[in-house]
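Student: how does the following fold in three dimensions:
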Amino acid sequence: MNTEITSGAGTLTLGRLGFGAAGIGNLYRAIPDSRATATVEAAWDAGIRYFDTAPHYGLGLSERRLGSVLMGKPRQEFVLSTKVGRLLSPKQGVLMGGAGKDDGVAPGGPRDTEGFDVPATSRRVWDFSGQGIRQSIEESLERLGLDHVDIAYLHDPDVHDLAGGIRDGLPALEKLRAEGLVRAIGVGVNSAEAALECVEAADLDLVMLAGRYTLLEQPRVPLLERCLEKGTGVVNVGAYNSGLLARHDVSDDAHYNYGQAPSALLERARRLAAICGSFGVELPTAALQFGLRHPAVVNVTVGATSPEQVRVNAGRMAEEIPAELWNELSRQGLIPS
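Tutor: Reported below is the predicted structural model:
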């Protein structure tokens, strides 16, 4: 597979496996600063050189923690992406917490209500304007402690305002790339349909697609084919479909799309696991590597909240999977041929 993207600013090499930094922004539960640092260091030691974050992740905590490690690494040796579209507006009278405290949180006070176990020190403000996107990059650089990011994604236009994102956000990103402030641009979405609209509307280097091209499901629209035609790389995230494919033994309370998995999908996941097991392959290993099978995909990025999770993911990506497994899954109609 091709793990490189080429834009007007040159070539970026992402590698097969990337590190998603939502988890070190206290996604769902708080982790200590020391563990976050060790997790990023483990990713580096595993050979991972593509790191993705966002202001949304822990109200800036993810960027601060990631930057605190990467600022000690040779800048030319890694690729860094962050996202734009949500500005962080500080709330008056609320003390800042986060990096610098070994619990990752500040004591007391209101908590964030958007999935991150952090103090509600700021509120997220949607802003797809050119000025807002430029401000977002500047503030991200301050939190990261770095002099540039390589890739900027418009974050969740499918959630907020797809038409506005296409009208305002994508041209603003194209301008930043033309000015050399970022090397590559893209969108980060959960919807393949929205991603396809963005690919058709702008000259994007990348699409970060969450959970829509996995062992469990594939896009119902020709997104990947169109990306291949236009030279737009796909960074595949959500390979485990929110946890449904994360364990070989699929539990009744497994999650899908951040909620309880429907019974039909539990049954499908168990069928996939049974076939994988007959070839001596665990379900999450097949799920991780399936994400690379389409030629439009340039990278699979996975989150982690511990060094052990990083090492497990890296090991799964390195395993040899027999071609016969893919052939059997295709023969049974579970994946495309």
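Student: please count neighbours and contacts with C-alpha atoms only from this point.
Tutor: Will do.
Student: okay, helices next: where are they in the protein?
Tutor: Under the criterion DSSP state H, the chain contains helices at 33-45, 61-70, 130-144, 157-160, 162-164, 170-179, 192-201, 223-230, 263-278, 283-290, 307-318, 323-331.
Student: of those, which approaches residue 122 most closely?
Tutor: Set against residue 122 and scored by CA to CA, the helices of the chain come closest in helix 61-70, at 11.3 Å.
Student: so which elements touch the closest one?
Tutor: helix 33-45, helix 130-144 (3 or more CA pairs under 8 Å, 6 or more residues apart in numbering; DSSP states H and E).
Student: for the longest one, packing partners?
Tutor: Helix 130-144 is packed against helix 61-70, strand 79-84, strand 86-90, helix 170-179, with contacts defined by 3+ CA pairs under 8 Å, 6+ apart.
Student: so how far is the shortest one off the chain centroid?
Tutor: The gap between the average C-alpha position of strand 86-90 and the chain average comes to 20 Å, counting by CA atoms, centre = their mean, to the nearest Å.
Student: follow-up on the earlier one: ok, which of the helices of the chain comes nearest residue 238?
Tutor: Closest of these to residue 238 is helix 283-290, at 9.3 Å (criterion: CA to CA).
Student: elements contacting that closest one?
Tutor: Looks like helix 283-290 contacts helix 263-278, helix 307-318 (3+ CA pairs under 8 Å, 6+ apart).
Student: would TSV of those with distance to residue 122 be doable?
Tutor: Formatted as TSV, those follow (distance: least, CA to CA, whole Å):
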stretch	distance to residue 122
helix 263-278	37
helix 307-318	29
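Student: out of those, nearest to residue 285?
Tutor: Closest among the helices and strands packed on helix 283-290, once you apply CA to CA, is helix 307-318, at 5.0 Å.
Student: picking that back up, and of the helices and strands packed on helix 61-70, who's closest to residue 289?
Tutor: Going by CA to CA, the one of the helices and strands packed on helix 61-70 nearest residue 289 is helix 33-45, 17.6 Å.
Student: so that closest one versus helix 307-318, what angle?
Tutor: Interaxial angle of helix 33-45 relative to helix 307-318 (axes from the mean of the first three to the mean of the last three CA atoms, to 10 degrees): 20 degrees.
Student: now helix 33-45: buried residues?
Tutor: 33, 35-44 (16 or more other CA atoms under 10 Å).
Student: which one of the helices and strands packed on helix 283-290 lies nearest to residue 227?
Tutor: Of all these, helix 307-318 comes closest under CA to CA, at 23.6 Å.
Student: next, the second sequence, to be compared with the first:
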Amino acid sequence: MTATVVDLLNRGRSGHGVIGLGGSPLGNFARPVSDDEAARTVRRAWARGIRYFDTAPHYGLGLSERRMGAELCRHRRDEFVLSTKVGRLIVPNTRPRERDDDGFAVPGDRTRRWDFSPTGVERSLRESLARLGLDSVDILYAHDPDQAWEGAAREGLASLARLKAAGVVKAIGIGTNSTTGLAAIIEEGLVDVIMLANRYSLLDHSALDSVLAPAHQAGVAVVAVGVFATGLLSTARPAPHAMYEYRAADVEVAERANRIAAICEDHNVELPAAALAFPLLHPAVAAVAVGMRSPREVDEDLRQFETDVPDGLWRDLVAEGLIPAGAVRTAPSAPR
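Tutor: Have a look, this model is predicted:
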């Protein structure tokens, strides 16, 4: 695994691994968060030992970056790891709306414009640093290139490689919900790290062979995000009408989540604790990052993260066909 990325992320390591603060909620994803609540959330995360912070221009049209930077600038730059993303420039909206139309509760006077060119990437980073009030970020991701156009990932990575070669950033990668094409990009040595959303969790193992295996082979770090499956795995028992992948969970997936929750209960472990621990069983996964919108959520997520999850839980989930055996090969007595 890429030494630089692991060394960076390990600044925030506990006995259970590395957990990072994901910045989407601080950009008012789905619903507003006050400036005061956002500030107290970042402060609480810092006080509890979190040292990896992730954000993006996309999150609230720059709001997340501004809020996160306002708190992180209180600390020495070498005390934390920060990642942001490129690919969406934030520009004036020629047809202003009352509200943003991309999931964030912010004014719609600005909008996003895809741009993975060297000029666009350099501009995006420059504007991110201005919003953050900082002089550097550690990790820079090409954000959702699969949603832009064919070839956007490679164009973005070529632009990022120039910045890395110039010493502007320490590590580069892709942040995405899609596994398509990642194996080739990993095998060609184009990335140091992949931030993978929703494709490696207790409910979705699609990245196991398509991304995690080649990443481990190539020494590429993976940061797993979306480990709560956008809500379904965030409570001890899946709540009625809980969300899965940003929409109401269907009956089949809700039943599967409940089966996992029941096995967790048999081992005196809550479902969110297992959801946080599961990705870190794989040697390719260097960290998980979780969106947190309040000090209470910081405390709750860390309580779950610090739970000791017994190997027997993973063995039972494998035996019931709920997770693949290959996902828990690091547990010595897991069945093969």
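Student: circling back: the helices of the first structure: which one's closest to residue 244 of the first structure?
Tutor: For residue 244 of the first structure, the closest of the helices of the first structure is helix 263-278, at 7.2 Å, according to CA to CA.
Student: which bit of the second structure covers that closest one?
Tutor: The aligned range for helix 263-278 of the first structure in the second structure is 251-266, by TM-score structural alignment.
Student: mean per-residue distance, that stretch versus the first structure.
Tutor: In the superposition with the first structure, the average deviation recorded for stretch 251-266 of the second structure is 0.6 Å (mean CA distance after the TM-score superposition for the first structure).
Student: how far does that stretch sit from its chain's centre?
Tutor: 24 Å.
Student: give me the contact list for it.
Tutor: With contact meaning CA atoms under 8 Å, 6 or more residues apart in numbering, stretch 251-266 of the second structure is reached by 203, 232-233, 236-238, 270-271, 274, 313, 316-317, 322.
Student: next, the buried residues of it.
Tutor: Within stretch 251-266 of the second structure, the residues that qualify as buried are 254, 257-264, counting by 16+ other CA under 10 Å.
Student: please apply the same query to stretch 202-219 of the second structure.
Tutor: 202-203, 205, 207-208, 210-216, 218-219.
Student: stretch 309-318 of the second structure too?
Tutor: Neighbour counts over stretch 309-318 of the second structure (16+ other CA under 10 Å) mark 309, 312-318 as buried.
Student: now that stretch: which residue numbers in the first structure?
Tutor: Using TM-score structural alignment, stretch 309-318 of the second structure lines up with residues 321-330 of the first structure.
Student: one step back: export the helices and strands packed on helix 61-70 of the first structure to a markdown table and tack on distance to residue 87 of the first structure?
Tutor: Below are these laid out as a markdown table (distance: least, CA to CA, whole Å):
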| stretch | distance to residue 87 of the first structure |
| --- | --- |
| helix 33-45 | 23 |
| helix 130-144 | 6 |
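Student: closest to residue 211 of the first structure out of those?
Tutor: Among these, the nearest to residue 211 of the first structure by CA to CA is helix 33-45 (21.7 Å).
Student: quick one: that closest one to the second structure mean distance?
Tutor: Once fitted to the second structure, helix 33-45 of the first structure is off its aligned match by 0.4 Å on average (mean CA distance after the TM-score superposition for the first structure).
Student: which elements pack onto that helix?
Tutor: Packed against helix 33-45 of the first structure by the contact rule (3+ CA pairs under 8 Å, 6+ apart) you find helix 61-70, helix 307-318.
Student: and that helix, how far out from the chain middle?
Tutor: For helix 33-45 of the first structure, the distance to the chain centre is 17 Å (CA atoms, centre = their mean).
Student: which residues in the second structure does it match up with?
Tutor: With TM-score structural alignment as the criterion, helix 33-45 of the first structure aligns to 35-47.
Student: re the thing from before, mind putting the helices and strands packed on helix 33-45 of the first structure into a markdown table with distance to residue 298 of the first structure and mean neighbour count?
Tutor: What follows is those, written out as a markdown table (distance: least, CA to CA, whole Å; neighbours: other CA atoms under 10 Å):
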| stretch | distance to residue 298 of the first structure | mean neighbour count |
| --- | --- | --- |
| helix 61-70 | 22 | 24 |
| helix 307-318 | 14 | 17 |
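Student: out of those, which gets nearest to residue 296 of the first structure?
Tutor: Residue 296 of the first structure sits nearest to helix 307-318 of all these, at 18.0 Å, using CA to CA.
Student: packing partners of the closest one?
Tutor: Counting contacts by 3+ CA pairs under 8 Å, 6+ apart, helix 307-318 of the first structure is packed against helix 33-45, helix 283-290.
Student: now do it against helix 283-290, angle only.
Tutor: With the same axes, to 10 degrees applied, the angle from helix 307-318 of the first structure to helix 283-290 works out at 60 degrees.
Student: how far apart are helix 307-318 of the first structure and its match in the second structure?
Tutor: Mean deviation of helix 307-318 of the first structure relative to the second structure after superposition (mean CA distance after the TM-score superposition for the first structure): 0.8 Å.
Student: got a list of what residue 114 of the second structure touches?
Tutor: Residues near residue 114 of the second structure by CA under 8 Å, 6+ apart: 87-89, 148.
Student: aligned to it, what sits in the first structure?
Tutor: In the first structure, the residue matched to residue 114 of the second structure (TM-score structural alignment) is residue 126.
Student: try residue 92 of the second structure
Tutor: Checking TM-score structural alignment: residue 92 of the second structure goes with residue 90.
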